[in-house]
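Novice: Sequence below, structure please.
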Amino acid sequence: MTGTAALRFSPQGISRFVQTNFRGFLVAAVLAAAAKFLSEHYGAPAMLMALLLGIAMNFLSEGGVCKPGIEFTARTVLRFGVALLGVRISVETMLDLGPHLIGLVIAGVILTILFGIVVARLLGRGTRFGVLTGGSVAICGASAAMAIAAVLPKNDESERNLIFTVIGVTVLSTLAMIIYPVLAGMFQFSPEQSGVFLGGTIHDVAQVVGAGYSISEDTGDVATLVKLIRVAMLAPVVLVISLIVRRQGAQTKGKRPPILPLFVVGFLILGALNSLGLVPAALIPVLSGLSQWALLIAIAAVGMKTALKNVFEIGTQAIVLIVAETVFIALFVMGGMLALGG
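Specialist: Next up is the predicted model:
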């Protein structure tokens, strides 16, 4: 062990690390708690509230004692929260849907990302932005956006693009939670069809649950199950992106990222353990709740790193892109579901 590493893991190193990062983390945690309160008492999306509260405190990231902790929280706590998402995954429960519906959902994820890349290029927004928005719409909203952003190469627009994507998918997901159950009723979908439609198209897990159980318990169960398949796609999608970025880094002689980021390894390990029944049932809601809090705290920190004026500079093309991706996955899942006969 080198002297630097020894110092880092010594009592003095740990104490210094805590002193450096605690203030920024604490501010982000307080904002996350406020966002949770607003969500529970006024029905506002917790992720969106944490993001907006963080943006309002942007001045704290411009310098001073909070800045290192904000950087740490936006990066490391984010990865920790994404890794814990793996505890929601269980192969056994997902197989209950059958191969055709599973194939439909997986195809929807892949094609939505590809659609996002193509449309982003046509609109002049670039491949990275298409991957970021397409992945967040296709997989699990804000959580996917943060996971994908963690492995994409950074540039001057990275944080602005991430903030826009989180706001965009959260707003659209909330609208979908209200509109899509009405559409399911208009098309006279069965409870299972409604569950597949809602779980296969709405971006965020919380909104899927809200929309599904607003129709019926059976619809809510199916919608949640379908959504978990999309969440399970997070690891392979991030892995593919990481491999592409690594290859491009080798070609440009830049620093190459790891083949498989540690937070993806954690996600896969927890998913595998849960599938094998090795995670105690009482521990699953605890870890899932810890994941939600970690992501909420991290998005508050990301908000603090972003100036609101930069978000407004994103342009109408970006709005058109994320709306188009949302419409695409909705039409694809609905059409595929009807073609399969439910």
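
Novice: Please count neighbours and contacts with C-alpha atoms only from this point.
Specialist: OK.

Novice: Helix, strand, or coil at the closest residue to residue 66 other than its chain neighbours?
Specialist: Distances taken as CA to CA, 6 or more residues apart in numbering put residue 24 closest to residue 66, at 4.2 Å, once the chain neighbours are dropped. Taking DSSP: H, G, I helix; E, B strand; the rest coil as the rule, one finds residue 24 in the helix state.

Novice: for comparison, sequence B:
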Amino acid sequence: MEAVRPEAVRSWLGRTGPGVAVAAAGAAAAMVINGWVPALSALTVAVLLGVLVGGALPQATAYGLQWATRKFLRIGVVLLGLQLSVGEVLRLGPGMLAVVLVTVLSGFAGTLALGRLVGVSKGLALMVATGFSICGASAIVAMDSVARSEKEDVATGVTLVTIYGSAAIAVVPFLGAHVFGLDRETLGMWAGLSVHEVAQVVAAASPAGAAAVGTAVIVKLTRVVLLAPMVAGMGVVERRGGVHAEGKRPPIVPLFVVGFLVMLALRSAGVVPGPVLTSAKDVSTVLLAAAMFGLGSAVRVRELVKTGRRGLVLGALSTLLVGTVALTALTVIPR
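Specialist: Model prediction:
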């Protein structure tokens, strides 16, 4: 085995270090802001900070930011698998699992159809469908690993998750309690089914009490479990469609998605100590925030504006679709 030369390591660090340091600083700032305003997800704040400062960053940071976005995202998604066990999912019962499945599949397929109707690119429609139906920004970037999508599509999808997920924090509890007359548990379930980021789900369910928040988070993380099969399915579709622009066939199942499933299995087996689970959750958030900052830094607002109006329409329609399907499924399917 050939030894790694010190000069090569120094060269790599010289190219990568500045960008990684900036991504880490962006993640730290996002975590601080999240501490001040818990309703704002650290991932949401991180991508917005990246968009704000991206155009002003020196070229020397570009390579490291790209590296951090790609690598930190994958590790962060792997660690997400430790946040839920199969036992917690099964305790929801077959009726509630059916509600989750119907909501995710209907939201995904319906948003793709709405994307064609509105006239956005296939890449943007896929990003919005993934983020709104499964688990927000992390799902969008995971799907990007197997799909033919542009950076602008990914960034726009994350931005729309931020806009409509934040709006849902106020809208979902108001409609649930004062318009639809939902009891606390059902309101928590609806929040877990229809709101995008975990932090947004917690904020939306909190007016209904701690028990509703707990239910909402479990329902939400059950949606996260569906990330793996959805990404794998899209990987199969994309491979049949040919190669990426860079000449590579997309993977059927990205290695980090396999890692996510392995972590889920370890959590389900009960072999991971509690302190490790707590630390893994924190590390996952920090890594995903750094990745989101890197993603945002590559965005140019002028490019986003070109598709902004249609994207906003698609986001509104997708939000309405997912929320309506979720509420209808909760009403119709016995739990």
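
Novice: Map the residue nearest to residue 66 of structure 1 onto structure 2.
Specialist: With TM-score structural alignment as the matching criterion, the partner of residue 24 of structure 1 in structure 2 is residue 19.

Novice: Would you map the helices across the stretch 51-200 of structure 1?
Specialist: Counting by DSSP state H, counting those that start in this stretch, residue ranges of the helices within the stretch 51-200 of structure 1 are 67-72, 78-84, 91-95, 99-122, 127-138, 142-151, 158-186, 191-201.

Novice: the helices in the stretch 201-342 of structure 1, which residues?
Specialist: Counting by DSSP H, counting those that start in this stretch, one finds helices in the stretch 201-342 of structure 1 at the ranges 205-215, 217-232, 234-251, 262-275, 283-304, 308-311, 316-339.

Novice: Out of those, which gets nearest to residue 178 of structure 1?
Specialist: With CA to CA as the criterion, residue 178 of structure 1 lies closest to helix 205-215 of these, at 7.0 Å.

Novice: That closest one aligns to what range in structure 2?
Specialist: Mapped onto structure 2 with TM-score structural alignment as the criterion, helix 205-215 of structure 1 occupies residues 198-208.

Novice: Run through who's touching the matching stretch.
Specialist: Residues from elsewhere that reach stretch 198-208 of structure 2, judged by CA atoms under 8 Å, 6 or more residues apart in numbering: 38-41, 135, 165-166, 168-170, 172-173, 184-185, 187-188, 191-192, 195, 212-213, 216-217, 220-221.

Novice: related to what we said a few turns ago, so who does the match of residue 24 of structure 1 touch?
Specialist: Neighbour list for residue 19 of structure 2: 60, 61, 62, 63, 64, 65, 66, 68 [criterion: CA under 8 Å, 6+ apart].

Novice: what's the answer for residue 125 of structure 1, then?
Specialist: For residue 125 of structure 1, the set of contacting residues under the criterion of CA under 8 Å, 6+ apart consists of 317, 318.

Novice: Tell me the counterpart of it in structure 2.
Specialist: Alignment of residue 125 of structure 1 against structure 2 is given by TM-score structural alignment, with residue 120 as its counterpart.

Novice: What of residue 293 of structure 1?
Specialist: Residue mapping for residue 293 of structure 1 onto structure 2 gives residue 286, with TM-score structural alignment as the criterion.

Novice: Pull the number of nearby residues for that match.
Specialist: Residue 286 of structure 2: 24 surrounding residues under other CA atoms under 10 Å.

Novice: One more: residue 186 of structure 1?
Specialist: Counted with other CA under 10 Å, the neighbours of residue 186 of structure 1 add up to 9.

Novice: Relative to the whole chain's centre, how far out is stretch 307-317 of structure 2?
Specialist: Shown here is stretch 307-317 of structure 2, whose average C-alpha point lies 18 Å from the average C-alpha point of the whole chain (CA atoms, centre = their mean, to the nearest Å).

Novice: circling back to that earlier point, quick one: which of the helices of the stretch 201-342 of structure 1 is nearest residue 114 of structure 1?
Specialist: Comparing the helices of the stretch 201-342 of structure 1 against residue 114 of structure 1 with CA to CA, the closest turns out to be helix 316-339 (9.8 Å).

Novice: The counterpart of residue 281 of structure 1 in structure 2 - how many residues pack around it?
Specialist: In structure 2, the residue paired with residue 281 of structure 1 according to TM-score structural alignment is residue 274. As a burial measure, the neighbour count of residue 274 of structure 2 was computed by other CA under 10 Å and equals 11.
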